[in-house]
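[1] return a 3D structure for these sequence lines:
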Amino acid sequence: MQVAFTQVAYISGFKLFVYEGARKGGMAPQEITLQVSNDNITFEDHESFTLQNVNQSVVTLDEPAFGRYVRLVVKSNYGHNAIVIGELEYYGKFVQGQIDLSEPTPLDPNAITCASIYAETPNASDGVYYLEPSSLHKGNGFNAYCDMTNLDGGWTLVANHKDAQDSLATKNFVEPTELGVLTDDKWQSVLTSMQIGIMTVDENNKVAFISKKKLQRSLCVKISDVASLSYPVVPYDTAYLWHDEVSGCSSTGLDYSYISLSTQYTSRADAYLTVGASLYQHATKFDIWPYINTRYSGAEQDQLRIYVK
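    Just a heads-up that it's a prediction; the model follows:
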């Protein structure tokens, strides 16, 4: 069963209805896979589900799906030769503006990044290295700290932030032992060379990771929207390095995800407090999430080192 939209859709879930006679006759879907495409030619499996033999199934996706074409592939039912679906509703909204649906571009062969250094020298150790993130910056390189240990190495440190700070101090060089963020020119230089995504490491050495694809497919604050780490985007009351949300961009309800770079405490009418360096995941999940609390990291950490690769 396939649906064609007039523009890219952000799908967060769906509801499937089966008539009682079909359900009793074993015709209700059991094993299904949601697939998405942007050209109606190449479809990718997004997520698979096992449905119960009931009249109505409401499914929330673990990760939102993006695409102009969406279809459900039914792989099995409850015993009948025929498969029957009475009604199908998708939940989500249309994406406004531009959204990056492309795969990562090839790394500039002339670039000198933490990732390229690690690729050439896999036994390289953590430390300071000279970088020229693209050929456009030839001769205008700078020193940066590289994490060559976590998640296959090759990560560039761009920010080291902690709760309840008055400001985000800009630095030509960010160290793991001192708070601060890269200057705007260096941040943009590292950002343009990003291939993989963002890794965070907290004061307890817990590592989280989110892919570039998710960082760019945000409906609120895409990573490319952030021109300055010292003045991040503040759509409501929290400064974000990245922010995704299904309904609006006010960080309300249970459908938002973010990387916070806030300073001091911020409050709003419902007395909710947001502070400092923290991660949140609802609709869009981090690819690696090390915290016991499955939604919010702030109860278990106060400081985050933020790396780009």
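[2] every contact and neighbour count from this point should use C-alpha atoms.
    Will do.
[3] ok, which stretches of the stretch 1-150 of the chain are helices?
    Ranges of helices in the stretch 1-150 of the chain, per DSSP state H, counting those that start in this stretch, are 20-24, 114-120.
[4] nearest residue to residue 17 in space, please, no chain neighbours.
    Excluding the flanking residues, the one nearest residue 17 by CA to CA, 6 or more residues apart in numbering is residue 56, at 4.5 Å.
[5] what is the burial count for residue 75?
    The local packing of residue 75 (other CA atoms under 10 Å) involves 13 other residues.
[6] to compare against the first, here's the next sequence to fold:
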Amino acid sequence: MKFFIVVLIISACAGCQVVNTSRQSTMPLESQGLSCLEIKNSSPESQSGYYVVDLDGQKPLPPIRIYCDMVTEGGGWMLFAHHTDGLDSLTTTKNVTTNKFGVISKQHWVAMRDSMTNGMLFVDEKERVSRISSAKLFGANCEPVSNINNLTDLSKNGSRYIWHHENRGCDVRGLDYSLITLIDSSTSKSYREAGAALYQSGSMKFDVWPYGNETSSYKHQNTLFYFIK
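    Got it, this is the predicted structure:
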């Protein structure tokens, strides 16, 4: 895990405009684009690092600092959560970083979700990459990603997942479900529902899956970086 974080930080400092996240400034942030993808498309040489993104353009949300992965799977990915198994709660943080656990605010999450065109990307502590398309994320029969409006309030909304598709029913009892979990220790119902994990037992599969014939990632990883594009 420590090695992966070092790689991210070094790559962020190799020629890109790195935004200092260690100091809080009263000056308004100047947007560098509407998304990491827009920044990548306008400057293909952009490297992974922190950028100031205005997710809703001229609308009420202020620009925020976002970590952009500009390399993996074509680049242009925005980090919206960094989570690990066993945490007592999910914490909203102003800036989701590569070295601290947390999730993005409700308002900024909704803006990211509603502008998603490509899908989601997941990187574990061993640098293994999973990816799933936006069509699958919006097309789930039990819990499409469009239902999730607050990442820290999943249990109160009656769900423990960012995304849930199941062949028969929606009770996660048979081995016929696909899930993206973002669960704290208080809402996990069984040992199989790891806090940060991916599952593809059902008919709807991830487009990139690094765990071989395994139908879940939880035996192989504890921590995930959650990206969206």
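[7] related to what we said a few turns ago, count of residues packed around the residue nearest to residue 17 of structure 1?
    A count of neighbours around residue 56 of structure 1, defined by other CA under 10 Å, yields 19.
[8] residue 20 is in contact with that one, correct?
    No. Judged on CA atoms under 8 Å, residue 56 of structure 1 makes no contact with residue 20 at a distance of 9.8 Å.
[9] shared neighbours of the two, anything?
    Counting by CA atoms under 8 Å, 6 or more residues apart in numbering, residue 56 of structure 1 and residue 20 have no contacts in common.
[10] contacting residues around the aligned partner of residue 174 of structure 1 in structure 2?
    In structure 2, the residue matched to residue 174 of structure 1 (TM-score structural alignment) is residue 96. By CA under 8 Å, 6+ apart, the contact list for residue 96 of structure 2 reads 66-67, 79-82, 102-104.
[11] which strand is the longest one in structure 1?
    Determined from DSSP state E, the single longest strand within structure 1 is strand 56-77.
[12] please apply the same query to structure 2.
    The residue-count maximum for a strand in structure 2 (DSSP E) belongs to strand 77-84.
[13] ok, residues contacting it?
    Here strand 77-84 of structure 2 makes contact (CA under 8 Å, 6+ apart) with 35-37, 66-70, 96-98, 100-104, 109, 121, 182, 195-196, 222-229.
[14] inside helices: which ones of those residues?
    36-37, 109 (DSSP state H).
[15] what does residue 173 of structure 2 align to in structure 1?
    Aligned by TM-score structural alignment, residue 173 of structure 2 pairs with residue 252 of structure 1.
[16] secondary structure element holding its match?
    Under the criterion DSSP states H and E, no helix or strand holds residue 252 of structure 1.
[17] roughly how far does it sit from residue 241 of structure 1?
    18 Å (CA to CA, to the nearest Å).
[18] those two: which has the busier surroundings?
    The residue with more neighbours, out of residue 252 of structure 1 and residue 241, is residue 241; 24 against 11, by other CA under 10 Å.
[19] center of structure 1, which residue is that?
    In structure 1, the residue lying closest to the centroid (CA atoms, centre = their mean) is residue 214, at 3.5 Å.
[20] so that one sits in a helix?
    Yes. Assigned with DSSP: H, G, I helix; E, B strand; the rest coil, residue 214 of structure 1 falls within a helix.
[21] helix, strand or coil: sort out the closest residue to it other than its chain neighbours for me.
    Distances taken as CA to CA, 6+ apart put residue 284 closest to residue 214 of structure 1, at 7.6 Å, once the chain neighbours are dropped. Following three-state DSSP, residue 284 of structure 1 is assigned to coil.
[22] the stretch 101-250 of structure 1: strands as residue ranges?
    127-131, 142-147, 155-162, 170-171, 180-182, 197-202, 207-211, 240-245 (DSSP state E, counting those that start in this stretch).
[23] which stretch of structure 2 is the longest one matched to in the alignment?
    When strand 155-162 of structure 1 is aligned against structure 2 using TM-score structural alignment, it corresponds to residues 77-84.
[24] with structure 1 superposed, average distance for the matching stretch?
    Compared with structure 1 after the fit, stretch 77-84 of structure 2 shows a mean deviation of 0.3 Å (mean CA distance after the TM-score superposition for structure 1).
[25] residue 263 of structure 1 matches what in structure 2?
    Per TM-score structural alignment, residue 263 of structure 1 is aligned with residue 184.
[26] let me fix that: residue 92 of structure 1
    Here residue 92 of structure 1 stays unmatched in structure 2, going by TM-score structural alignment.
[27] can you tell me the closest non-neighbouring residue to residue 92 of structure 1?
    Once flanking residues are discounted, residue 92 of structure 1 sits nearest to residue 11: 4.5 Å by CA to CA, 6+ apart.
[28] contacts only, for the closest residue to residue 14 of structure 1 other than its chain neighbours.
    Among residues not flanking residue 14 of structure 1 along the chain, residue 90 sits closest, at 4.2 Å (CA to CA, 6+ apart). With contact set as CA under 8 Å, 6+ apart, residue 90 of structure 1 has these partners: 11-15.
[29] neighbours around the counterpart of the residue nearest to residue 214 of structure 1 in structure 2, how many?
    Aligning on TM-score structural alignment places residue 284 of structure 1 opposite residue 204 in structure 2. The local packing of residue 204 of structure 2 (other CA under 10 Å) involves 21 other residues.
[30] quick one: stretch 119-128 of structure 2 aligns where in structure 1?
    Under TM-score structural alignment, the match for stretch 119-128 of structure 2 is residues 197-206.
[31] list the contacts for residue 129 of structure 1?
    Remark: with contacts taken as CA under 8 Å, 6+ apart, residue 129 of structure 1 is in contact with 114, 143-146.
[32] among the residues you listed, which two are most distant?
    Using CA to CA, the two most remote members of the contacts of residue 129 of structure 1 are 114 and 143, lying 10.4 Å apart.
[33] higher neighbour count, these two?
    Applying other CA under 10 Å to residue 114 of structure 1 and residue 143 shows that residue 114 carries more neighbours, namely 30 against 15.
[34] which residue in structure 2 lines up with the more buried one?
    When structure 2 is aligned by TM-score structural alignment, residue 114 of structure 1 is paired with residue 36.
[35] next one: its match from residue 147 of structure 2, what distance?
    Computed as CA to CA, the residue 36 of structure 2 to residue 147 of structure 2 distance reads 24 Å.
[36] same thing with residue 57 of structure 2?
    Residue 57 of structure 2 sits at a distance of 23 Å from residue 147 of structure 2 (criterion: CA to CA).
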